[in-house]
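>>> got a predicted structure here, sequence first:
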Amino acid sequence: MVTRGTTTATAGTTRTAEERARRVAADVPDPELPMLTIDDLGILREVHVDGSGHVDVDITPTYSGCPALEAIRADVLTRLDEHGMPDATVHVVLSPPWTTDRISADGIEKLRRHGIAPPGPAGGAHGDGRAPVPLALTVRCPRCGSPDTRELARFGSTACKALWVCGDCAEPFDHLKAL
């Protein structure tokens, strides 16, 4: 038995409720990259359900000023409510910070399929100077795979993307920046 607050539930019941709540939250699309779920993007951190059925969801934005944060919070709460879990809270967790290394392999492939060049590895240094900093000499075109690309603008349709163009197929494309 697991006791939380004044309600008692079996550990199996809580685990099943948490798995269900996580599946529901994980399926919420990112408002800026709708081909990805918040789970694909690595924004979804933790989901807990206490014995009374209250759901706590932890999310980490791609950066602290992310304009989509409130939309993500509202979408998670709406989706949980639609699936019979109206008693929920979404917490924003800023530490450890999100990095593009949290994007799933499936998420990277979805980006590529939608014409967005996925980021390379962000690495683990995050300013501590102890880990090597990955260096990408080029960004491959997500349409034709050519390495003959150049950056047109440091910021694309959102602050987390840059606008690039391919020298071979001449198509412009977004590149999700490594953070």
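Cool, got the structure. Numbering: from 1, shown residues only.
>>> from here on, just use CA atoms for contacts and neighbour counts.
Noted.
>>> could you pull out the strands in this structure for me?
Along the chain, counting by DSSP state E, strands occupy 2-4, 7-9, 44-49, 55-59, 88-92, 116-117, 149-153, 161-166, 172-176.
>>> now those strands as CSV including mean neighbour count and distance to Gly129?
CSV is the format used below for the strands of the chain (neighbours: other Cα atoms under 10 Å; distance: least, Cα to Cα, whole Å):
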stretch, mean neighbour count, distance to Gly129
strand 2-4, 13, 42
strand 7-9, 13, 47
strand 44-49, 20, 26
strand 55-59, 21, 27
strand 88-92, 16, 27
strand 116-117, 25, 27
strand 149-153, 16, 27
strand 161-166, 22, 25
strand 172-176, 24, 24
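>>> comparison target, given below:
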Amino acid sequence: MPSGKLPPLSTAGVGPAVELIGSDRQGRAGSAEDIERAWSVLADVMDPEVPVINVVDLGIVRDVRWSAGHLQVIVTPTYSGCPATEFIETLIEEALTTAGFHQPVLKQQLDPAWTTDWITAAGRENLRAYGVAPPVGSANKLSLLAAAPEIACPQCGSVHTERVSEFGSTACKALYRCLDCLEPFDYFKCI
């Protein structure tokens, strides 16, 4: 290989072949199709703690855009102490790189803070089908003054449930038990 010439990027398995020239590695103009393809790639990146919800349905991917010749992904962690944040960002970067996006740029945006209100309807249904009760109500501070929500059992649908522990398998979940089918389950808390 001649000096200074970079090998072509592999695009196997990522749809139509995209031929990139060496200068593309320094950045290139993006298109609407690039953004659409990036969103599609991100929809396959699953949360490692709840592997049935992707980062898009979880609501942590805030924006995808082209900036300074590279794909830029704006991500908001579920909370500042989430131990999976760095790993999720690595998964996102690896998925985009594998799909042919050279040097994607990930930026964290902490304001406004992520809220369970951002979980999509599809994400909530995937949680329920997996056996995790999705968040009930809103993370709005006014909900602190309201009566405690009824948490339905994801197994049988009964609202005859009780909280066993404020913390379940992860800090963002509480442990509940159904008093009808007697099954324990995690409840994804409103945050």
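Received it, and whenever you're ready, just let me know what you need. Quick caveat, the model's predicted, so the values are computed rather than measured.
>>> got a TM-score for the two of them?
Put the two chains on top of each other and the TM-score (TM-score structural alignment, normalised by the length of structure 1) is 0.85; 166 aligned residues with a Cα RMSD of 2.1 Å.
>>> possible to save the strands of structure 1 as CSV with distance to Thr78 of structure 1?
Formatted as CSV, these follow (distance: least, Cα to Cα, whole Å):
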stretch, distance to Thr78 of structure 1
strand 2-4, 25
strand 7-9, 25
strand 44-49, 15
strand 55-59, 13
strand 88-92, 10
strand 116-117, 28
strand 149-153, 36
strand 161-166, 27
strand 172-176, 28
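>>> and of the ones you listed, who's closest to Glu18 of structure 1?
strand 44-49 (5.4 Å; Cα to Cα).
>>> ok, residues contacting that closest one?
14-15, 17-18, 21-22, 25-26, 38, 55-60 (Cα atoms under 8 Å, 6 or more residues apart in numbering).
>>> can you check stretch 73-88 of structure 1 too?
Ala21, Val24, Ala25, Val28, Gly53, His54, Val55, Asp56, Val57, Thr89, Val90.
>>> could you find the closest non-adjacent residue to the one residue sitting closest to the centre of structure 1?
Geometric centre of structure 1, nearest residue: Leu41, 2.4 Å, by Cα atoms, centre = their mean. Using Cα to Cα, 6 or more residues apart in numbering and skipping the chain neighbours, the partner closest in space to Leu41 of structure 1 is Ile103 (4.5 Å).
>>> the one you found -> structure 2?
Under the alignment (TM-score structural alignment), Ile103 of structure 1 maps onto Ile119 of structure 2.
>>> test my guess that Gly30 of structure 2 contacts Ala38.
No. Counting by Cα atoms under 8 Å, Ala38 is not a contact partner of Gly30 of structure 2; they are 11.0 Å apart.
>>> more crowded one of those two?
The neighbour count for Gly30 of structure 2 versus Ala38, taken as other Cα atoms under 10 Å, is higher for Ala38 (21 against 15).
>>> ok, now which ones touch the more buried one?
For Ala38 of structure 2, counting by Cα under 8 Å, 6+ apart, the contacting residues are Val64, Leu96.
>>> what do you get for the one 3 residues further on?
Each residue near Val41 of structure 2 by Cα under 8 Å, 6+ apart is listed here: Ala95, Leu96, Ala99.
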